[in-house]
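Participant: Only the shape, not the letters, is given here:
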């Protein structure tokens, strides 16, 4: 097992190193990249469990066996899927039903905790005629589940990316490749298990192949996701004019996903001083081009700092201006719709929906409430 252990150690070390770097480095840390970091850490933890198993740690300390029995692999496709959705600002993120993706993992936790409490910790004991048969069925379902669950989520994510709306997205090509990589990894895993059952491939060879594939997968994610696509901070001048003028060094915090981010400060300046939100045709690509950064990076900045998607963030400025105009007597002669369009909203529906989302009131209700306040 020496060769397999070396492969495992390399894979585990790489996974934890890259995973924690993404989660805690000021250059990589963001709400979107967090899910990428979680995905990598789950893979690293799974391989670490296998490594401990090869060293017979769980046989020597059975009390910890529950950590091995719980199928953590159910979490990988969930974090993976969240990363895809975050990267493209998909509307599914607003759905509370997305929490249902955690059910397979919760099922595994409950089943394995109950089983271990009885058989390992011996906290209680009960018997009935079909108990072992039922346990066998449950664990078979669990095994089939973690194969199929990974396939289904990867295919679902790929089908979303194939939608015309996301074909031209900045990160579309790389995210599709990520889905293909995951399907390939799971397929290899299944085939190796089948070959082992039929031809007796051997535990050491099977583990070495699977872990080598996982290690390459992690390295590919990190290389393409962080370096090639620059999902982290982009260290370059905002415009060609900035290159001509020597400026003081910028701290890491100004490049991180915080309010001190240089690009976010530029964006805030454009909105607060140049009122670019008043343009009803304003879009993410236009602003990204103005700031000389990618649309995907701009999306991450807005998402992580404001906790809103790009459209909601821009509309919040429009709503604020509408509120200011409603409070200004000079605009009493104008209809609310005219005020909304003046602030940059493109349609009545968007105006009313955005206003109520921001304030909890319709424009009419807000205006009526303000008049009552003035009377008193």
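Facilitator: Structure's in. What do you need? Quick caveat, the model's predicted, so the values are computed rather than measured.
Participant: okay, CA-based contacts and neighbour counts for the rest of this
Facilitator: Will do.
Participant: Could you find the closest non-adjacent residue to residue 337?
Facilitator: Counting by Cα to Cα, 6 or more residues apart in numbering, residue 337 lies nearest to residue 348, which is 6.4 Å off, once chain neighbours are set aside.
Participant: how close does the one you found sit to residue 336?
Facilitator: Using Cα to Cα, to the nearest Å, one gets 10 Å for the distance from residue 348 to residue 336.
Participant: So if I had to pick from those two, which one is more boxed in?
Facilitator: For residue 348 versus residue 336, neighbours defined as other Cα atoms under 10 Å are more numerous around residue 336 (20 against 14).
Participant: I figured that one hits residue 363, correct?
Facilitator: Yes - contact criterion Cα atoms under 8 Å: residue 336 and residue 363 qualify, at 7.0 Å.
Participant: circling back to that earlier point, the residue nearest to residue 337: what's it in contact with?
Facilitator: When contacts are counted by Cα atoms under 8 Å, 6 or more residues apart in numbering, residue 348 touches 337, 340, 341.
Participant: alright, now check it against this:
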């Protein structure tokens, strides 16, 4: 491929990321405001990295300009890590936040000093491959955040549709970017195709950023301490005795039997806790120790029972599965089928009343 096309693809990639960074940093996206500031910083620094490659490819005569675009390189993945963390924990900040940016500060200092400081030969190897290593490390850290989120979200929401599926695009971004960057340095033969790949990835990430929605509905954005699969034994367990758990279990059962709050598709742990008259940690403890399941499993089990009752009523046919799922409180077809299959080991159509 002609070099001019390769440079064009790099310029378009850098430009699209820069524009996305500007829009995110200026608050155009209303949801997840704090996290989007970090995501905007990630896009901006990534656009500088691509601009550096563009200047190098174009043979720009000003090395200082290339250095300026190279300086923040080691801060790219830490910015994305903080963004992913803040999407999931909007009221918290990562531990040792400044430590994540320490390598970038050291990198800038050494680049500024230039030839004034004589460094060992092995530092050149580290500088060459550290960015790639960062991508691997932060890819794993982001994946760990997502896995924890998927576990915790089932304690407060009862539907997979409420999960941050779009966030996976950014969880794997460090691995993809590091791989492409290494290919740029090691595989000049495919020059041109890599730039086209960069443009495609840039547009994909930008599109994912602007398709995002609120992380947690309603009051859940105010909940800072998420209950885990098993609430902390040193706090909630001391407050609730086995007898109290049994009493609260009866109260939850009575509430769900009489008022059927699970028919509300927006039901979450916070809302149900308010209805029961206890806090989210206590409700999570009652569900785990009293019912032997988390919020996700408990609510969807009740919805599955309601759906089966509707299917057996004879009022619905095979073409009305979506109506049944909505009436039962589901807002995801996938969750509807999975919940009934798990509850009874049979597909929903098997419960339709035979003529």
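Facilitator: Happy to help now that I have it. Everything numeric in this text was worked out from a predicted model, so none of it was measured.
Participant: Can you give me the TM-score here?
Facilitator: Comparing the chains after superposition, counting by TM-score structural alignment, normalised by the length of the second structure, produces a TM-score of 0.54; 224 aligned residues with a Cα RMSD of 3.4 Å.
Participant: still on that earlier bit, now, of the contacts of residue 348 of the first structure, which are buried?
Facilitator: Those of those that meet the buried threshold are 337, 340, 341, by 16 or more other Cα atoms under 10 Å.
Participant: measure the one residue sitting closest to the centre of the first structure to residue 33 of the first structure for me?
Facilitator: Averaging the C-alpha coordinates of the first structure gives a centre point, and the residue nearest to it by Cα atoms, centre = their mean is residue 83 (2.6 Å). If you measure residue 83 of the first structure against residue 33 of the first structure using Cα to Cα, the figure is 7 Å.
Participant: before we move on, what about residue 352 of the first structure?
Facilitator: As it turns out, when the distance is counted by Cα to Cα, residue 352 of the first structure lies 33 Å from residue 33 of the first structure.
Participant: Next: residue 19 of the first structure.
Facilitator: 10 Å.
Participant: now do residue 181 of the first structure
Facilitator: Distance, residue 181 of the first structure to residue 33 of the first structure, by Cα to Cα: 18 Å.
Participant: more crowded one of these two?
Facilitator: For residue 181 of the first structure versus residue 33, the count of surrounding residues by other Cα under 10 Å is larger for residue 33: 24 against 18.
Participant: what about the more buried one, helix or strand, and which?
Facilitator: Assigned by DSSP states H and E, residue 33 of the first structure belongs to helix 31-54.
Participant: likewise residue 91 of the second structure?
Facilitator: Under DSSP H and E, no helix or strand contains residue 91 of the second structure.
Participant: next one: the one 10 residues further on
Facilitator: When secondary structure is defined by DSSP H and E, residue 101 of the second structure falls within helix 97-113.
Participant: what's the angle from the next helix or strand after that helix to helix 97-113?
Facilitator: Under the assignment DSSP H and E, the closest C-terminal helix or strand after helix 97-113 of the second structure is helix 122-153. On the basis of axes from the mean of the first three to the mean of the last three Cα atoms, to 10 degrees, helix 122-153 of the second structure is oriented at 160 degrees to helix 97-113.
Participant: Can you name every helix or strand that helix 122-153 of the second structure contacts?
Facilitator: Identification of packing neighbours for helix 122-153 of the second structure by 3 or more Cα pairs under 8 Å, 6 or more residues apart in numbering; DSSP states H and E yields helix 76-88, helix 168-171, helix 173-186.
Participant: Make TSV out of the ones you listed and add distance to residue 306 of the second structure.
Facilitator: TSV is the format used below for these (distance: least, Cα to Cα, whole Å):
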stretch	distance to residue 306 of the second structure
helix 76-88	32
helix 168-171	32
helix 173-186	41
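Participant: Tell me which of these sits most buried.
Facilitator: With neighbours defined by mean count of other Cα atoms under 10 Å, none of those is more surrounded on average than helix 76-88, at a mean of 24.
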